[in-house]
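**Q** Provided below for reference: sequence and predicted model.
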Amino acid sequence: MNLHIIRFTRRTCLRFQLCRRLHASLLEANPIQAYDARVAQGRLENDPYQRKILSSLSQLHMSLGHYVPPTVATPDVELLKPKTGLSGYFLKLLNREKSGNSAGENSVKGIYLYGDVGCGKTMLMDLFYLTVPKHLPKKRMHFHQFMQNLHKRSHQLKLEHNHMDLDVIPLLASEIAQNSTVLCFDEFQVTDVADAMLLRRLLTLLLSPEYGVILFATSNRAPDDLYLNGIQRVLFIPCIQLIKKQTKVIYLNSPTDYRKVARPVLSVYYCPKPGVKYHSKTNLAACRKHVETWTNYFNQGEGSGPLVENDTLTVWGRQLNVPVSRRPLVAQFTFEELCGQNRSAGDYLTLASAYHGFIIRDIPYLSINVRDKVRRFITFLDAVYDAHGCIATTAAAQFKDLFVEPEDVKADNYQLFKKQSDMGAEETFEDDDLVVKHGFDKLVAKKASMFVNDEEKFAFARALSRLTQMGTTDWLEAPRDLRQ
């Protein structure tokens, strides 16, 4: 390891120790005290818009201090078998809705916090999560991961009880309530009709007094904008009304995008200088050095040791090959190995939970012709970001320049026929929703136009924003559970 890495490591260890002490103090604090502690440590800027919301978080914290959740029994499986087309629990649910009492009144209301990208929603939720009173079980998950786990567990329950038509929603609700009184969802969104119908029933149970679950959700959408223009959306409206009834809906309208605040950026993302061919001897040597440097950096601490070739992880009974790795510290993939195969979100979630750092090599220029690979890469980035992991890459160009028109890419996918020009992008995309509603750059909106679906456009733009954030010193040096 060279002198630069040794110095960097010593500085990281000192910062790690300070952050650990801060983490321990947060467990005893309320959200306002936790926020003040981070501001005093220089980990946060004192944002007046965020501070307005802290009072609501602290009020919820105080209510939870003396909250006694109900005892939730596991439902009788026989009642969940559809004898007349509907299970007994589902009929009870329908009767509740017809009577106008779909969930009753819970004594403690949760929080639904929404706002634009980068304004600090996730950070505020994480601060609250750290300060949840110790007597209450809690769970914090990215909403996409929660839905993946929900579908997986649904299938398991049907197999366990040998009944594929079993109404598993009450079983799922009881399991969640028994293990998590406080449920925190990051980036709550609904895009699929099956998910919308499942959530309507599940949340109706969870947020009822009988189950007593307290919800804290962050989202880029107001409740009334959830599942907007979705198929059979009228059937999801009761769920929206329930969320508004059982949570305090708060809009975080901070004008600052903290992902754009200038911070020292390390060279985690490598690309050749202009005029240097990617597959030239000079560049390939530089790529190898970059990969070696960051592999050594990630492969430190408890569990460090020699790298292993072709390790395997199990995902839903399938074997997922990891070409080069050391659990739980680092994994290496080429872009093609990671995104060129038919991988699912579950694959990427499993990887993100198994490793702290990732080296992604040989990312080529990307266009609409490889849109599926781009989608997979976005899903991977979301999983690693939510797990507070780190990545280092070698690529044909900087991320903002990687996405090009198909006709501009040469056959090897690492060279362009002509220099890319973004002249006129500002005029063309100045009225785009990504620019007007969410504050993204016009060039980002232009790149996102390769996608037709609004949710995919937003996910792409958010991925570019996250890549910037994940390349900062603050992200790389912070303990994994304190990255924001």
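**A** Now that the structure is in, tell me what you want to look at. Since the structure is predicted, the reported quantities are computational estimates derived from the model, not experimental observations.

**Q** can we go C-alpha only for contacts and neighbour counts from here?
**A** Noted.

**Q** Stretch 20-38: end-to-end distance?
**A** 12 Å (C-alpha to C-alpha, to the nearest Å).

**Q** In addition, the following structure is provided for comparison:
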Amino acid sequence: MPDGFSCTRELTGPLATYQEQLGGKLVYDSSQLPAIKALDSLFLQLCEQHANPAEPIKGLYLWGDVGRGKTFLMDLFYHCLPQEGKLRLHFHHFMARIHKALEAHSGQQDPLVIIAKELASECRILCFDEFFVSDIGDAMLLAGLFDCLFKQGVVLVATSNIPIQRLYENGLARHKFLPCIALLQRHTHSLHLDGEQDHRLHLLHTDPHETRIKPRSKYVGISGELDFSTIFTELTKNTPATVIRENSINICHRDIPVIRATDIHSEDSLVWFDFYALCEGPRSQLDYMEIAASFNTVMLSGVPQLGGQVRGWIKARGTEDGIGDNQAASTGERIVSYAVDDDMVRRFISLIDELYEQKASLYLTCDVPLAELYLEGALIFEFRRTYSRLIEMSQYQDPLSSR
């Protein structure tokens, strides 16, 4: 336990904080009550454990559909805790940190134990958002990492769109991930937010004949008719011409073509990408993390209608992922199903996740209305979160009206 961690009853707990916010912007949702009460109970257990460190505590795994308030509730709990001894990260950022730490401890015996002890010295409570495992490298690490973290007494609070038992559901070599599922089930209480309200949509009032979205957030302007040249010129009118480039920027030690961009990390930093330059090529989550951290505003033009008919493809050879007898097991070929553009869609989802997480401003032009952007493909479930986030991030007024 970090030396500075001290959770006391003098602090206002999550339930009281939640109740104080009702009647303002917070919309009452009875389906959230079990979750906020569970978080409040966890908060009180942590206060009591400060006096009795030997008492073990189970964390919480909050899961449910998009917009049900999982992140809001977890963050409310997080901000009620004392400043010391807590860590809150998006799951992708958490895994990026773990991979970086593994590089730093390369060659040492039991590096996961070292990393877990380092994390435990930093935080008593580990919160991460959007727990969703799709990478086999991450899947192989997590069981050993969580085992070490739980042995160090770290308490986990996580959010996800899916229940614990469905994590990495169709992943390669999933049987090697099952110990991680068992650990999560043993060390967290799983709680389903099963309400029917999407809280990101509460303050929206849409006209069925209007193709643009009338919204509530300051982060984004979305339209099929935005004049990006005019917007870029207006947004950079106080920026010296010498710091504006029209070729490429270096992200994660690779050049990515841009239409225009200011210097990275400059005041009012701005970058304008073509969709295909950013989502068609070999881009990773790390690229999008660096872009979101480097630029205050991102402009993305030419987003096509995405997705298409789902087909079966031979993806890899080997039978370690437990494919069925009718799925080419006799030849060792692994068959997966997805639409031809789904690799681009997955990158687009990752990009929006990072811009949302880091609160970057976004301007977006699409070939079709947003509601028609992705209607068919293997990522319908994942894209629902993206659509909900774009709705939340959007603003109806002229993007230059406040300038």
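**A** Ah, there it is. Just so it is clear, the model here is predicted, and its values are computed rather than measured.

**Q** Just give the TM-score of the two.
**A** Once superposed, the chains reach a TM-score of 0.73 (TM-score structural alignment, normalised by the length of the second structure), with 338 aligned residues with a C-alpha RMSD of 3.3 Å.

**Q** What number of residues are in the vicinity of residue 139 of the second structure?
**A** Around residue 139 of the second structure there are 21 other residues, counting by other C-alpha atoms under 10 Å.

**Q** Report the secondary structure element holding it.
**A** helix 136-151 (DSSP states H and E).

**Q** go on, residue 25 of the first structure?
**A** Here residue 25 of the first structure sits within helix 3-26, counting by DSSP H and E.

**Q** I'd like to know which elements that helix is packed against.
**A** Other elements packing on helix 3-26 of the first structure under the criterion 3 or more C-alpha pairs under 8 Å, 6 or more residues apart in numbering; DSSP states H and E are helix 31-40, helix 473-477.

**Q** Let's verify residue 163 of the first structure: helix, strand, or coil?
**A** coil (DSSP: H, G, I helix; E, B strand; the rest coil).

**Q** what's the distance between the helix holding residue 25 of the first structure and the middle of its chain?
**A** Here the centre of helix 3-26 of the first structure is set off from its chain's centre by 25 Å, with C-alpha atoms, centre = their mean, to the nearest Å.

**Q** could you check the angle helix 31-40 makes with it?
**A** Between the axes of helix 3-26 of the first structure and helix 31-40, defined by axes from the mean of the first three to the mean of the last three C-alpha atoms, to 10 degrees, the angle is 150 degrees.

**Q** Can you list the buried residues in helix 3-26 of the first structure?
**A** Residues of helix 3-26 of the first structure classed as buried: 12, 15, 16, 19, 22, 23, 26 (neighbour count, 16 or more other C-alpha atoms under 10 Å).

**Q** Report the two of the residues you listed separated the most.
**A** Greatest spacing in the buried residues of helix 3-26 of the first structure, by C-alpha to C-alpha: 12 and 26 (20.6 Å).

**Q** Show me what residue 155 of the second structure lines up with in the first structure.
**A** Residue pairing (TM-score structural alignment): residue 155 of the second structure is matched to residue 214 of the first structure.

**Q** now swap in residue 44 of the second structure and tell me
**A** By TM-score structural alignment, residue 44 of the second structure lines up with residue 62 in the first structure.

**Q** Okay, that match and residue 94 of the first structure: tell me how far apart.
**A** From residue 62 of the first structure across to residue 94 of the first structure, the span is 34 Å (C-alpha to C-alpha).
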